[in-house]
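S.K.: Okay, predicted coordinates and the sequence, questions at the end:
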Amino acid sequence: MGLGVCIILIAVGAILTFASDWEIEGINLDLVGLILMAVGIIGTAVYTSILRMRRPPCGRGGGVRGPRRAGGRSGPRGGAGGRGAGVHPRRTGGPKDAA
């Protein structure tokens, strides 16, 4: 049940409880409205508490991905625009060092 459904339940319950003059035999519409409002309020509380647990805290820290690398993008492929890990072997002089 999403947040929109919870708000609709609260609104419909309030209309049935406070703004309607309808009388249906065997059904107390005031009680039905109160029940709908209670379910909507409980649903809203549960929805917001679950949403708080899913979201990472704002402010300091690296968020979901962690701290960014100095070389640019951080992601599943690493830095250097997706061309590998972005770590290059040290070159020490050319063909003379091949031996």
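M.R.: Right, received. Where do you want to start? Numbering: from 1, shown residues only.

S.K.: contacts and neighbour counts: CA atoms only from here.
M.R.: OK.

S.K.: The closest residue to residue 64 other than its chain neighbours in helix, strand or coil?
M.R.: What sits nearest to residue 64 in space, not counting adjacent residues and going by Cα to Cα, 6 or more residues apart in numbering, is residue 56, at 6.9 Å. Using DSSP: H, G, I helix; E, B strand; the rest coil, the structure places residue 56 in coil.

S.K.: Can you tell me how far residue 56 is from residue 66?
M.R.: 11 Å (Cα to Cα, to the nearest Å).

S.K.: Pasting the second one now:
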Amino acid sequence: MGIGVSIFLIAVGALLAFAVDYQLGWLDITVAGWVLMAVGALGLLLTLLLWSRRRSRVLVEPEPPPRVRGYRDEPGPPVP
């Protein structure tokens, strides 16, 4: 569940809990709204916790380029 879905559940739950004044015989809409808000808040909290774990980074130093070993063929000292 992402942040968008969590906020959507909180908004729909708030509408059902506070704005709708309709009664069904088998469902209390106010309680359903509170349940949706609780599920949305829990989903938002879990999503933010998982995102904060993903953002932790480990700094890795880049390796220096490999040294190329070589030699130079230079003339030595003069021979007597």
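M.R.: Cool, the structure landed. Every value quoted in this text rests on a predicted model; they were computed, and no experiment measured them.

S.K.: hmm, back to that, measure the residue nearest to residue 64 of the first structure to residue 41 of the first structure for me?
M.R.: Taking Cα to Cα as the measure, residue 56 of the first structure falls 25 Å from residue 41 of the first structure.

S.K.: So between the two, which is more surrounded?
M.R.: residue 41 (16 against 12; other Cα atoms under 10 Å).

S.K.: Surely the more buried one touches residue 6?
M.R.: Yes - if you go by Cα atoms under 8 Å, residue 41 of the first structure and residue 6 touch, sitting 6.9 Å apart.

S.K.: Which residues are in contact with the residue minimising distance to the centre of the second structure?
M.R.: Geometric centre of the second structure, nearest residue: residue 51, 2.3 Å, by Cα atoms, centre = their mean. The contact partners of residue 51 of the second structure, taken as Cα atoms under 8 Å, 6 or more residues apart in numbering, number zero.

S.K.: what about the helix or strand hosting residue 4 of the first structure, how far off from the second structure?
M.R.: According to DSSP states H and E, residue 4 of the first structure maps onto helix 3-14. Helix 3-14 of the first structure: mean distance to aligned residues in the second structure after superposition is 0.6 Å, counting by mean Cα distance after the TM-score superposition for the first structure.

S.K.: residues of that helix that come out buried?
M.R.: Going by neighbour count (16 or more other Cα atoms under 10 Å), the buried part of helix 3-14 of the first structure is 6, 7, 9, 10, 11, 12, 13, 14.

S.K.: Just give me the neighbour total for residue 71 of the first structure.
M.R.: By other Cα under 10 Å, the residues close to residue 71 of the first structure number 12.

S.K.: cool, and residue 43 of the second structure?
M.R.: 20.
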